[in-house]
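Visitor: Prediction below, plus the sequence it came from.
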Amino acid sequence: MELIIGTRRWSTWSLRPWLALRKTGASFIETEVELRRGEATKADLAAHAPSGLAPVLKDGDLAIWDSLAICEYLAERFPAAGLWPADPAARAQARAAAAQMHSGFTALRGECPMALDQPPQTKALSPETQEDIRKLVRLWRELLDRFGGPFLAGPWSIADAFFTPVATRLRTYGVDLADYGDDGQAAAYADRLLQDPDFLAWEAAAQG
């Protein structure tokens, strides 16, 4: 298998399936395509998939070019990896959380891009982004309470891969979740995501 990823410092969509693929334990080739902020190097990426975007997973003659679709494929291809929870209720809610991140939190994503090459900073946030953070805290706390942690649906799952880039944003832009209704659970969860060995390997490569 080969995973084509965008620039490690910025490409949240590449980080998510990369984490899932690492959790399978499968060997894979990694190809990084340098992106310009806000645009892809379309000619390079178009050679891999019709979307012209990263990431792309290649498995034999099959190419998959959406981060959530890649993760779903990996969960089916490597069932022993447990990329989704075994419990049906936990699995349904983990999937819902991942889908919510995949299509939502647009203000937070737009105003606070992932920037692994930048030191922590404080930033005034718009009301829309603040509301996204409150929504994020409510979601995290609800799932952590329901399934008991340490991750959103119990053990690590694809849902946690989808929120790992969010944890980097909270750190980069100095967001104190206590200001948004957190009792400490959400902040502790974000810290766990940032201490995941596979994320630390991604971050080290991004900064190296």
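Guide: Everything's here; your move.

Visitor: CA only for contacts and neighbour counts going forward, please
Guide: Fine.

Visitor: Residue 3: what secondary structure?
Guide: strand (DSSP: H, G, I helix; E, B strand; the rest coil).

Visitor: which one is it nearest to, not counting chain neighbours?
Guide: Leaving aside its sequence neighbours, residue 3 sits nearest to residue 57 (CA to CA, 6 or more residues apart in numbering; 4.6 Å).

Visitor: and the residue nearest the centre of the chain, what helix or strand is that in?
Guide: Centrality entry for the chain: nearest residue to the mean C-alpha point is residue 162, 3.0 Å, by CA atoms, centre = their mean. Assessed by DSSP states H and E, residue 162 sits inside helix 158-172.

Visitor: Could you confirm residue 63 falls within a strand?
Guide: Yes - counting by three-state DSSP, residue 63 is part of a strand.

Visitor: Included below, for side-by-side comparison, is a second structure:
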Amino acid sequence: MTATLTISSKNYSSWSLRGWLLCRLAGLEFEEDRTPASDPATRAELLLLSPSFLVPALEHDGIKVWDTLAIAEYLNETFPQAGLLPGDRKARAHCRSICGEMHSGFVNLRSSLPMNLKARHPDFKVWAGAQGDIDRVKTIWRDCLQTYGGPYLFGTRLTVADAMYAPVCARFHTYDVKLDAACADYAARILALPQMVEWTEAAGNEPEEVQELEVEF
């Protein structure tokens, strides 16, 4: 049975990227179903009015699951061999904690540095409210890389945590956020993943369906 992942804009939607990456990391074969930019739920997500609990949405084996963390847990149960969550109970709890923090927090970072893979803003001035979120992300990355030895947040295998923080790597690149060596290397490593390169190229070819978003942000 073919699975279907419903997503919105590849250029603007960080949540769609997370869900898509999780499916790819799990090894799931799926078809993409794009919601139109005019859809109210899509608009709410892209204008940062909602983290969009309906997009991405995965349909697989007669089951529909939405919300990025719910998709992550479903994929981990269905494809345990993919190792989306660490095997060690302590590391698994740590992974779930930082994923939950990304899922529900970092509001200032989201609003100040909206997802836009096509854009580049050299020497972007980050306002003080967002800097605290950026510093917290860097602390999480450094702690994980030091604790588990890299090259990814929980060691040698990509996990849910890397998928959850991948859009932040893209945001930091778009807005020229200054990073220490360890964090810069990690962000570059994530952006160089074949899956990220594929997504970014597709975003670059995406029609400008939401031209007014730059103003509304």
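Guide: That came through, no problem. A quick note: this is a predicted structure, and the numbers were derived from the prediction, not measured.

Visitor: Tell me how the two chains score on TM-score.
Guide: Scored against TM-score structural alignment, normalised by the length of structure 1, the superposed chains reach a TM-score of 0.88; 195 aligned residues with a CA RMSD of 1.9 Å.

Visitor: follow-up on the earlier one: next, count neighbours for the residue nearest to residue 3 of structure 1.
Guide: By other CA atoms under 10 Å, the residues close to residue 57 of structure 1 number 30.

Visitor: correct me, but it touches residue 68?
Guide: No - using CA atoms under 8 Å, residue 57 of structure 1 is not in contact with residue 68, being 11.2 Å away.

Visitor: Run through the residues that contact the counterpart of the residue nearest to the centre of structure 1 in structure 2.
Guide: Using TM-score structural alignment, the partner of residue 162 of structure 1 in structure 2 is residue 164. Applying CA atoms under 8 Å, 6 or more residues apart in numbering, we find residue 164 of structure 2 in contact with 18, 99, 102, 103.

Visitor: Against residue 90 of structure 2, how distant is residue 164 of structure 2?
Guide: With distances taken as CA to CA, to the nearest Å, residue 164 of structure 2 is found 19 Å from residue 90 of structure 2.

Visitor: Also residue 113 of structure 2?
Guide: To residue 90 of structure 2, residue 113 of structure 2 is 32 Å away according to CA to CA.

Visitor: and those two? which has more neighbours close in?
Guide: residue 113 (20 against 9).

Visitor: Identify the residues contacting that one.
Guide: 171, 175.

Visitor: What's the separation between the counterpart of it in structure 1 and residue 125 of structure 1?
Guide: By TM-score structural alignment, residue 113 of structure 2 lines up with residue 112 in structure 1. As defined by CA to CA, residue 112 of structure 1 lies at a distance of 9 Å from residue 125 of structure 1.

Visitor: tally of neighbours for residue 1 of structure 1?
Guide: 16.

Visitor: need the helices for structure 2, in chain order.
Guide: 14-26, 40-46, 68-78, 89-104, 107-112, 128-148, 160-174, 181-191, 194-204, 213-216 (DSSP state H).

Visitor: Next, the buried residues of the last one.
Guide: Going by neighbour count (16 or more other CA atoms under 10 Å), nothing in helix 213-216 of structure 2 comes out as buried.

Visitor: Kindly report the same for the fourth one.
Guide: By neighbour count on 16+ other CA under 10 Å, the buried set for helix 89-104 of structure 2 is 91, 94, 95, 96, 98, 99, 102, 103.

Visitor: List just the nearest of those to residue 33 of structure 2.
Guide: residue 103 (22.7 Å; CA to CA).

Visitor: and the closest one, how far is that from residue 76 of structure 2?
Guide: Distance, residue 103 of structure 2 to residue 76 of structure 2, using CA to CA: 17 Å.

Visitor: With residue 31 of structure 2 instead?
Guide: 19 Å.

Visitor: Structure 2: which residue goes with the residue nearest to residue 3 of structure 1?
Guide: Under the alignment (TM-score structural alignment), residue 57 of structure 1 maps onto residue 58 of structure 2.

Visitor: before we move on, back to that, would you format the helices of structure 2 as JSON lines with distance to residue 54 of structure 2 included?
Guide: Below are those laid out as JSON lines (distance: least, CA to CA, whole Å):
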{"stretch": "helix 14-26", "distance to residue 54 of structure 2": "10"}
{"stretch": "helix 40-46", "distance to residue 54 of structure 2": "8"}
{"stretch": "helix 68-78", "distance to residue 54 of structure 2": "9"}
{"stretch": "helix 89-104", "distance to residue 54 of structure 2": "14"}
{"stretch": "helix 107-112", "distance to residue 54 of structure 2": "19"}
{"stretch": "helix 128-148", "distance to residue 54 of structure 2": "25"}
{"stretch": "helix 160-174", "distance to residue 54 of structure 2": "17"}
{"stretch": "helix 181-191", "distance to residue 54 of structure 2": "26"}
{"stretch": "helix 194-204", "distance to residue 54 of structure 2": "20"}
{"stretch": "helix 213-216", "distance to residue 54 of structure 2": "20"}
